[in-house]
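Asker: Pasting the sequence and the predicted coordinates here, then a few questions.
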Amino acid sequence: MKQNPKDNSFILRSVMLFGSIVIAFYLGFLSANWYERYRDGRMQVLEQNLDSFSEQNAQLSARVNEADIALTVAKLANERLQENLSEAMKARTELKEELSFYKRIVAPELSNVGFSIDNLEVSPSAINRTYDMQLTLLQQTQRRNPIKGSVSIFIRGEEGDEAKTYALDQLMFTDSVKDFEFKYFTSIDFRFVLPPTFDAETIEVDVQLSKPSQGQTNYLASYDWSSILAPSSGD
């Protein structure tokens, strides 16, 4: 029986088509398998990086916490140190004042005029540029008669880049009693206001005695403004 050429050509094309389909499926399988392995490898790398980043973040967080704790401890220690220093300075000042007071009482020969200025303090008032001054005089010798006299006070400083001196009388609101008569001690109070452009630097106290002892007629003392200025209530 003679075979038809058309049938042979059909069979050949069918075989080639089937082979192409088989090859295509095989290549697709290989591609899918490769992509799955690539994806798994990529995911593994990403997971390793994520674990590494998490570990580094935990270490950094621990360091930050340690630094915060150290900073807090250092801050508390510094605050305590400042408190101790302030208390020590306050105690030193009080002891110095007490020593000075008893020294003048026990050793009156340290004063040639029979008295001394025990304390001079200036305190800011609630009114701007207004101050209260308290002058305390102390008797240093045993006398039957009281000590009599008067006091003049001058404030020196700068005003408009020029040296300026004001008598306290010029700066007070009202006249204040400047004469004194006392035994043991006395305090004299003044209230005054400084001009807006005046910067005080020193205060001079001139005490004149009515009956001078040992020929002396006055007692002069000078004080630095910053050393006698008490802190305001808002500080």
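Answerer: Arrived safely. Numbers count the residues shown, from 1 in each chain.

Asker: CA atoms for contacts and neighbours, from now on please.
Answerer: OK.

Asker: Could you point out the longest helix of the chain?
Answerer: helix 5-106 (DSSP state H).

Asker: ok, for Val177, nearest residue in space, not its chain neighbours?
Answerer: Ile188 (7.8 Å; CA to CA, 6 or more residues apart in numbering).

Asker: and that neighbour, how many neighbours does it have?
Answerer: By the criterion of other CA atoms under 10 Å, Ile188 has 16 neighbours.

Asker: Need the three-state assignment for it.
Answerer: strand (DSSP: H, G, I helix; E, B strand; the rest coil).

Asker: measure it to Asn119 for me?
Answerer: 11 Å (CA to CA, to the nearest Å).

Asker: shared neighbours of the two, anything?
Answerer: Residues touching both Ile188 and Asn119 (CA atoms under 8 Å, 6 or more residues apart in numbering): 134-136.

Asker: also this one, for the comparison:
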Amino acid sequence: MVRHQCPHPYHQTQRRRLIEKTALFIVIVLLVLFFVLGRLSVKDVKQYQADNARLKESVVKLTKANKALVKRLDFIESSKVIDAQSQKDARKSLVKLHEELSDTKEQLAFYQRVVAPETLIKGLYIDSFDIRPLDEKGGYDYELVLAQGTSQKQVIKGQYTFSIVGDWQGEEKEFLLEDLSIEGLKSGNFSFRYYELLTGEIKLPIGFIPKTVSMIINRSKKGSKPMQEQWLWREVVSG
């Protein structure tokens, strides 16, 4: 039987030195590799930080631009609202101006009829008669304007009354002023030199459908004939 013998001491020394050199080489290679990887990692971190800084700067710029656009949009919308309101106010003012102008023209025409020599109307006449509905259902107020030409310098006196004819409960019915007047008037009095505005309130029966209005004016002067005038209901009712 042959026993295994250990290598010669010289060979053992050479093998140990080879192992030491190999281990040292491996350590150096690993150190170099770690150094390179570390440098690359540092470069990646710095690049990331730089990119992140640029992104933050872009976000700030975009945020400012967005705020500016929002303010501009709000200004534009506000301008539109202001313009629309201005146009609305202007239209209202224009309508009001037309109404005032129309009223002024009517008043001017009235005074011309009463005062102007070239448009004199002799004697007593009805300048206008208007009926306007009130808030209360069936309630109305009326305005009667009587006048006489300026050639008539004496005070004129008398009474007026009117009646309304229409359908009520399936039949034609006439209601006198005393039936309709809130104040219970049978007739109204007038006394003037040039003109007079006479007003009052009436209330129509529920279900009554008016069709015509008949006015009678009696002067107090003896021998004077009654003045009569008739209108369709739609001609005298306004509003």
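Answerer: Nice, I can see it. This one's a predicted model, so the numbers in the text were calculated from it and none came from an experiment.

Asker: Please state their TM-score.
Answerer: After superposition, the two chains reach a TM-score (TM-score structural alignment, normalised by the length of the first structure) of 0.65; 218 aligned residues with a CA RMSD of 4.2 Å.

Asker: Which of the shared contacts of Ile188 and Asn119 of the first structure sits closest to Leu60 of the first structure?
Answerer: Within those, proximity to Leu60 of the first structure (CA to CA) peaks at Gln134, which comes in at 60.4 Å.

Asker: Quick check: that closest one is in a helix.
Answerer: No. Read with three-state DSSP, Gln134 of the first structure is strand and lies in no helix.

Asker: who's in contact with the nearest residue to it once chain neighbours are set aside?
Answerer: For Gln134 of the first structure, ignoring the flanking residues on the chain, the nearest one in space by CA to CA, 6+ apart is Asp189 at 4.6 Å. Each residue near Asp189 of the first structure by CA under 8 Å, 6+ apart is listed here: 132-135, 176.

Asker: for the residues you listed, which one is nearest Glu55 of the first structure?
Answerer: Set against Glu55 of the first structure, the nearest of these by CA to CA is Asp132 (66.2 Å).

Asker: what does that closest one align to in the second structure?
Answerer: Matched by TM-score structural alignment, Asp132 of the first structure corresponds to Asp141 in the second structure.

Asker: circling back: just tell me what the residue nearest to Gln134 of the first structure corresponds to in the second structure.
Answerer: With TM-score structural alignment as the matching criterion, the partner of Asp189 of the first structure in the second structure is Thr199.

Asker: Pull up the gap between its match and Ile82 of the second structure, please.
Answerer: 43 Å.

Asker: Please spell out the PyMOL selection for the buried subset of the shared contacts of Ile188 and Asn119 of the first structure.
Answerer: To isolate the buried ones among those in PyMOL, judged by 16 or more other CA atoms under 10 Å, type:
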select buried, resi 135+136
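
Asker: And the shared contacts of Ile188 and Asn119 of the first structure, which is closest to Val205 of the first structure?
Answerer: Ranked by distance to Val205 of the first structure (CA to CA), those are led by Leu135 at 9.3 Å.

Asker: mind listing what that closest one touches?
Answerer: Contacts for Leu135 of the first structure were tallied using CA under 8 Å, 6+ apart; they are 117-121, 187-189.

Asker: Turn the residues you listed into TSV, including distance to Glu204 of the first structure.
Answerer: Below are these laid out as TSV (distance: CA to CA, whole Å):
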residue	distance to Glu204 of the first structure
Ile117	12
Asp118	14
Asn119	13
Leu120	11
Glu121	13
Ser187	17
Ile188	15
Asp189	16
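
Asker: Which of the residues you listed sits closest to Phe18 of the first structure?
Answerer: Glu121 (115.6 Å).

Asker: quick check, the closest one in a strand?
Answerer: Yes. Assigned with three-state DSSP, Glu121 of the first structure falls within a strand.

Asker: Please report how far it lies from Gln208 of the first structure.
Answerer: With CA to CA as the criterion, Glu121 of the first structure and Gln208 of the first structure are 20 Å apart.

Asker: now Leu99 of the first structure
Answerer: As judged by CA to CA, Leu99 of the first structure and Gln208 of the first structure stand 27 Å apart.

Asker: same question, Glu162 of the first structure
Answerer: 29 Å.

Asker: ditto for Met1 of the first structure
Answerer: Met1 of the first structure is 162 Å from Gln208 of the first structure, by CA to CA.

Asker: what about those two, which has more around it?
Answerer: Shown here are Met1 of the first structure and Gln208; by other CA under 10 Å, Gln208 has more neighbours (18 against 3).

Asker: The closest residue to that one other than its chain neighbours: neighbouring residues, count only.
Answerer: Spatial nearest neighbour of Gln208 of the first structure, excluding adjacent residues (CA to CA, 6+ apart): Asn218 at 4.3 Å. Neighbourhood size, Asn218 of the first structure [other CA under 10 Å]: 16.

Asker: Just tell me what Asn218 of the first structure corresponds to in the second structure.
Answerer: Aligned against the second structure by TM-score structural alignment, Asn218 of the first structure finds its counterpart in Gln228.

Asker: I'd like the next helix or strand past the helix or strand containing its match.
Answerer: Gln228 of the second structure is part of strand 227-232, with elements assigned from DSSP states H and E. As assigned by DSSP H and E, the chain's next helix or strand after strand 227-232 of the second structure is helix 233-236.

Asker: thinking again about what came up before, isn't the match of Asn218 of the first structure right next to Ser163, touching?
Answerer: No. Look at Gln228 of the second structure against Ser163 with CA atoms under 8 Å: they stay out of range, at 11.4 Å.
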